[in-house]
Each structure stands twice: as structure tokens, then as C-alpha cells.
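**Q** The amino acid sequence is not available; the structure is as follows:
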């Protein structure tokens, strides 16, 4: 297992495109750019440095959520496996970097977002009359599967919002 897991912060530069393969699997693809910045001592200003251009593929439910949520120009954080996609052309062998995303999120350092949980089908009762939870279990390769959670299926928000901190007031404690 020599996966090259990376986290890339940047902007979506092509509209996310959702495709359905003949096998029935869904995939969403987009291209992103991540430009590093550096401080130029001569001009005493920050300037753009090099840019990484990378294609991102999002499979299954993640891909559906990405195609319904994100657009060209959105700042994102992508985490997944980096690999080289290669193909043959008349001019010879070509390649480009690609990320098979495990996680995609809007970059909240650059804006706000509203989160809605994806509706999941209710567990069906098995032959014993007990709900069959196998469909609700995380995939075997889920790195978060063994982590404890305070989420209870069917419940509302995990924590109630403090009314003193909502509205126009900042949710930052003041020092006295």
C-alpha cells in the first residue's frame, strides 16, 4: 500500500461534469488550480508563484454531492490519492496528474457554505424483524470508520445554536 495521499487547496477551473458509466457507477470530474504565493522583497508585496493544475475525479455519492454543490471558480480543499493518468496518442505517450478524491469541501477560509446531510434510505427489517444495518455500515476502506461520533441517526443538529451568538454578532469570545 503505497498510496500517495495529498491535500490540495485551490480553485475549480472547469465546471464539474457528472457522468454515468455503462456499469452504472457515477463519476464527477473537474480541473483545479492551486497557486502558491511568495513575498517579493523587491516590491514588498505578495505575488503569485507557481501553479499546480490537476484533474480531480469524484466517484459515487461524493461525485453527486460535488456536482450539485460546487461550480467553476469555487475555492475548494480536495483530499485523495494522487496518481499519474497516462494514455497513448499519435504524438506518443501523454500523462497528467490526477486525484481520486476521498473528500472535497468548500474552502471556508475564503467564504461561507450551508451544509445539508444527504438523505439516506431507511434500514430495511431483516428476516428476524431487526433492521438490517449492513447498508448503513461504512465501506471497509473508510479511514474514519472506527472513530467515535456523537451523531445519532435521525436526530437534528448536534448542538443547539446559542441565540446570543447568532445574527449580526460575532461568535468570538471577548477577553475581560
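**A** Thanks, I have the structure now. In this text the structure is predicted, and so the values were computed from the model without any measurement.
**Q** hey, let's count contacts and neighbours off CA atoms from now on
**A** Will do.
**Q** any idea how far residue 39 is from residue 103?
**A** 30 Å (Cα to Cα, to the nearest Å).
**Q** what do you get for residue 79?
**A** Distance from residue 79 to residue 103, by Cα to Cα: 5 Å.
**Q** For the residue nearest to the spatial centre of the chain, pull up the helix or strand it's in.
**A** Taking Cα atoms, centre = their mean, the centroid of the chain lies closest to residue 104, which sits 0.8 Å from it. Using DSSP states H and E, residue 104 maps to strand 92-106.
**Q** Included below, for side-by-side comparison, is a second structure:
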């Protein structure tokens, strides 16, 4: 059987949240609302279609980047595997929701501008995927030791005297260096 792959445009209805905090491996999700307008030729007016809601799930590095980048109200473009979830509500009735297991999440630049900032492993805050907690260096080292991971050369080598990280231009400085768009 084949997966149903969809691309949905919509707005985030809340800031991204972790599913089931503190309960094993988890993922990040954000709910998006997608609606469209159409021009009714009979009445010569614009009308809104029914709003559709989707729960969008993601994990690992994608979840970290979405957590840092997306806020409530942001216009998003999401591509991923479509599915449904079923649960029993408080009234005992079965309820359903549409879900998307995200392959890609991005900001819809039809409505604004954004600057892409590639994150290196050094820039990325270490997060506990079970709780969403940002880990300090000692806690991260302890978790890696428990998992039997070997630290990378950069993590294990102390900084040499006088050695400095290369300086990067700020996002504003980078945009000023690029100049105005040619269109």
C-alpha cells in the first residue's frame, strides 16, 4: 500500500509543543489551520471555504529547528504523509483528526520575508527528546556516556590558548552584505 503524500498551506494555531511530556520518545507537533477563499460569480463576492485543521508531527533535528523557528500565527507550508487519528471524547463519541507526519516544514514566504540560518552542531542546543529540556554540557555528557556514545574530537579537545571561534556576521549584517533583491 502506498502512503498519501500531501502539501498543505496554513497558519500555526499555537506555538509548537511536545507530545506527552516526560513519556518516552516523543515528537513535536504544531496544529495548522488551512482555509481558502473563492470568488462567487453569482454574488460577485469573495467567500471562505471550510477551515481544515491538521496536526503536524515531526521529530529529531527537524523538531528542534521548528521549535526555534515557528510561532503561533506563522504561515507554514508542510509536506508529509497524511493520516488520521481516532479517539473517544468525553461524551463517549468517537472523534477523528487529520495528521501529517512531516517530511518538510517551511515558512510561506508569500506573506513575508525570512532569513535562513544554517545550524551547525555547535549552534544547536542539546535537547532531551523525552522531555524537551535543553541540556547543559555536563548533563549531555552523562546521557551520552549512558548511551555508550564516544565524544567527538571537538567536544573532547580543550580549546587551545588563544584559539578563537571564527566570527560570523549577524543576520542583519548578512542581509546588508547581500544588498537589495534584483526584482
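**A** Sure thing, it's come through. Owing to the predicted nature of the structure, the values given are computational and were not obtained by experimental measurement.
**Q** buried set for the strand holding residue 104 of structure 1?
**A** Under the neighbour-count criterion of 16 or more other Cα atoms under 10 Å, strand 92-106 of structure 1 has 98-102, 104-106 buried.
**Q** Can I get those residues in TSV including distance to residue 9 of structure 1?
**A** Formatted as TSV, the buried residues of strand 92-106 of structure 1 follow (distance: Cα to Cα, whole Å):
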residue	distance to residue 9 of structure 1
98	14
99	12
100	15
101	13
102	14
104	10
105	10
106	10
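**Q** just those now: which is nearest residue 6 of structure 1?
**A** residue 99 (8.2 Å; Cα to Cα).
**Q** got the contact list for that closest one?
**A** 54-57, 79-83 (Cα atoms under 8 Å, 6 or more residues apart in numbering).
**Q** Check the gap between it and residue 21 of structure 1 for me.
**A** From residue 99 of structure 1 to residue 21 of structure 1 the distance is 19 Å (Cα to Cα).
**Q** Which secondary structure state does residue 66 of structure 1 sit in?
**A** Under DSSP: H, G, I helix; E, B strand; the rest coil, residue 66 of structure 1 falls in the helix class.
**Q** didn't it look like it was pressed against residue 106?
**A** No: when contacts are counted by Cα atoms under 8 Å, residue 66 of structure 1 is not listed as touching residue 106 (9.8 Å).
**Q** Nearest spatial neighbour of residue 82 of structure 2, chain-adjacent residues omitted?
**A** Ranked by Cα to Cα, 6 or more residues apart in numbering and with sequence neighbours excluded, the top spatial neighbour of residue 82 of structure 2 is residue 100, at 4.6 Å.
**Q** now swap in residue 15 of structure 1 and tell me
**A** residue 72 is the one closest to residue 15 of structure 1 (Cα to Cα, 6+ apart), at 4.6 Å.
**Q** Could you verify that that neighbour is part of a helix?
**A** No: counting by three-state DSSP, one finds residue 72 of structure 1 to be coil, located in no helix.
**Q** Count the residues that sit near it.
**A** 14 (other Cα atoms under 10 Å).
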